[in-house]
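> I'll drop the sequence and a predicted model, then ask my questions.
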Amino acid sequence: MKRMFFATVGLAAFALAPQGAKAQDATWGCQVLLCAASQSPSWQGVSYCVPPMTKLINAMKKPGFSWPICHEAKAGKPGREQYEDCPAGTSVGYSESGRDWVKRTPNKCVQVVDRCENRNDFHARYGNADANARANIKLRTLYNDRDNLSKNGCKVQVTMPRPQRSNPYFFDIPNDKGTKERFWFNLRT
């Protein structure tokens, strides 16, 4: 199905081109879109895609960069999401930094667990302080009574780094029925 879609986008990109047009004759924006949508292999494994994507990566480093658009495909500029969703049972946590701690980065996953309910499971997961430090996992005991710290310290807040996407950029490309499909890609050479 992905190959069919790739071919459909390719045909759409060349629909307005003169007879005898070739893929390399497409606008730069359409070349980028076609290459970014390549999934198996990714654009790095398609020899045709390396020059336009390398040109894109170099252009992004220059002041005044403007993303090349493929108007025929109606996809616009790509989006970017640096982080994966947090695992089930956890929620997004934020790091605060910058002046007055104003900048909030959604780079953590947070969960409250009861270490008293299943001590063996809790110990197996979080009992090794060195392993927690290597994985950047932080534990904070939550108490019900702030005046009496020995009272019920079963609840523990577990904070861990949020997984980063290997392909943080995406295009939402409309298919022939107008439904947008998301294609993830990266810009690593």
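Cool, the structure landed. Numbers count the residues shown, from 1 in each chain.

> From now on I want contacts and neighbour counts done on CA atoms only, so please keep to that.
Fine.

> buried residues in whichever strand in the chain runs longest?
If you go by DSSP state E, the chain has its longest strand at strand 103-114. Residues of strand 103-114 classed as buried by neighbour count (16 or more other CA atoms under 10 Å): 107-113.

> With stretch 86-105 instead?
Buried-residue list, stretch 86-105, by 16+ other CA under 10 Å: 86, 90, 92-93.

> from the residues you listed, which single one is nearest residue 158?
When those are ranked by distance to residue 158 (CA to CA), residue 90 comes first, at 9.1 Å.

> show me the contacts for the nearest residue to that closest one once chain neighbours are set aside.
The spatial neighbour of residue 90 that comes closest, neighbours along the chain excluded (CA to CA, 6 or more residues apart in numbering), is residue 111 at 4.7 Å. Residue 111 is in contact with 89-91, 157-159, counting by CA atoms under 8 Å, 6 or more residues apart in numbering.

> With adjacent residues omitted, what lies nearest to residue 96?
Here the residue nearest residue 96, using CA to CA, 6+ apart, is residue 104, at 4.7 Å.

> for comparison:
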Amino acid sequence: MIVATVLAGSTFAPPVTPANAEDASWGCQVLLCAASQKPSWHGVPYCVPPMTRLIAAMSKPGFSWPICHEANAGKPGRETYEDCPPDTTVGYSSQGDNGWRGEPDQCIKTVDICRSPNKRGIDTELKSATVRRVFGDRGDNCIRQIAIPRPRRTDPYFFDIPNDKGVKERFWFNLNN
């Protein structure tokens, strides 16, 4: 099982002896279950209780993420959105006071609509897009910035877990019941 692999990854670990997942600390149980990929933790009966306990604990005041010190993984990271496509940049749908911009929830594509095969722009290509800005004082310039909603990750949390060579591998997971 993955327990022996994760626990063996610690720098000063004694020779690896088989370990049972049930013997692991809560932090290691969470880490092992979050790292389960096929199936995800939802499909591993052993993983449902520690992950359900985690989800319940997260809603309580003073929550502190359980850590598996033996694995040198720390707390998980979180990235809500997927990367934008290569021909776009990250943008924001709202801007508040004092420069606060909200979440980076848009992908922005700069388009020269005068050179587009469709002279009216790229409406047929990006049906869910909205024109964000028009360059030029009269609004008749050919350059437009098109905003596309940025896709949300199905599995927004991740652990970076060092393998037996010390190279970190990323494991994505979600906390949906």
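Nice, thanks for sending it over. Source: prediction; values computed, not measured.

> TM-score for the pair, please.
Overlay of the two chains. TM-score (TM-score structural alignment, normalised by the length of the second structure): 0.84; 171 aligned residues with a CA RMSD of 2.6 Å.

> on that earlier part again, taking the contacts of residue 111 of the first structure one by one, which sit in strands?
91, 157-159.

> Is it possible to get JSON lines of these that adds distance to residue 81 of the first structure?
Listed next are these as JSON lines, based on distance: CA to CA, whole Å:
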{"residue": "91", "distance to residue 81 of the first structure": "16"}
{"residue": "157", "distance to residue 81 of the first structure": "26"}
{"residue": "158", "distance to residue 81 of the first structure": "24"}
{"residue": "159", "distance to residue 81 of the first structure": "20"}
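
> any idea how far the counterpart of residue 45 of the second structure in the first structure is from residue 24 of the first structure?
Matched to the first structure by TM-score structural alignment, residue 45 of the second structure sits across from residue 47. Look at residue 47 of the first structure and residue 24 of the first structure: by CA to CA, to the nearest Å, they are 11 Å apart.

> Name the residue in those two with the higher neighbour count.
residue 24 (12 against 8; other CA atoms under 10 Å).

> part of a helix, is that one?
Yes - counting by DSSP: H, G, I helix; E, B strand; the rest coil, residue 24 of the first structure is found in a helix.

> Now check it against the second structure: what is it aligned to?
By TM-score structural alignment, residue 24 of the first structure lines up with residue 22.

> Now do the same contact list for that match.
Residue 22 of the second structure touches residue 29, counting by CA under 8 Å, 6+ apart.

> from what I can see residue 68 of the second structure touches residue 74, true?
Yes - here residue 68 of the second structure reaches residue 74: they are 7.0 Å apart, a contact under CA atoms under 8 Å.

> So those two - more neighbours on which side?
residue 68 (21 against 17).

> Give me the mean deviation of the longest helix belonging to the second structure from the first structure.
In the second structure, taking DSSP state H as the definition, the longest helix is helix 48-58. Aligned to the first structure and superposed, helix 48-58 of the second structure gives a mean residue distance of 0.3 Å (mean CA distance after the TM-score superposition for the first structure).

> distance between the helix or strand just after that helix and the chain's centre?
The element immediately downstream of helix 48-58 of the second structure (helix or strand, assigned by DSSP states H and E) is strand 77-78. Chain-centre distance of strand 77-78 of the second structure: 6 Å, with CA atoms, centre = their mean, to the nearest Å.

> whereabouts in the first structure does strand 77-78 of the second structure align?
Going by TM-score structural alignment: strand 77-78 of the second structure matches residues 79-80.

> compared with the second structure, how much does that stretch deviate?
Relative to the second structure, stretch 79-80 of the first structure is 0.6 Å off (mean CA distance after the TM-score superposition for the first structure).

> The residue of the second structure most remote from its centre and residue 144 of the second structure, how far apart?
Distance from the C-alpha centroid of the second structure, by CA atoms, centre = their mean, peaks at residue 138 (40.8 Å). Plainly put, residue 138 of the second structure is 13 Å away from residue 144 of the second structure if you go by CA to CA.

> How about residue 27 of the second structure?
Residue 27 of the second structure is 49 Å from residue 144 of the second structure, by CA to CA.

> Who has more neighbours out of the two?
residue 144 (23 against 20).

> Could you check which residue of the first structure pairs with that one?
Aligned partner of residue 144 of the second structure by TM-score structural alignment: residue 156.

> got the contact list for that match?
Here residue 156 of the first structure is in contact with 112-115, 139-142 (criterion: CA under 8 Å, 6+ apart).

> quick one: which of those residues is nearest residue 64 of the first structure?
Checking the contacts of residue 156 of the first structure one by one against residue 64 of the first structure (CA to CA), the nearest turns out to be residue 139, at 44.3 Å.

> Give the equivalent position in the second structure for the closest one.
Using TM-score structural alignment, residue 139 of the first structure pairs with residue 131 in the second structure.

> Can you get me a residue count around that match?
14.

> That one belongs to a strand, doesn't it?
Yes - assigned with three-state DSSP, residue 131 of the second structure falls within a strand.

> residues in contact with it?
Counting by CA under 8 Å, 6+ apart, residue 131 of the second structure has contacts 144-147.
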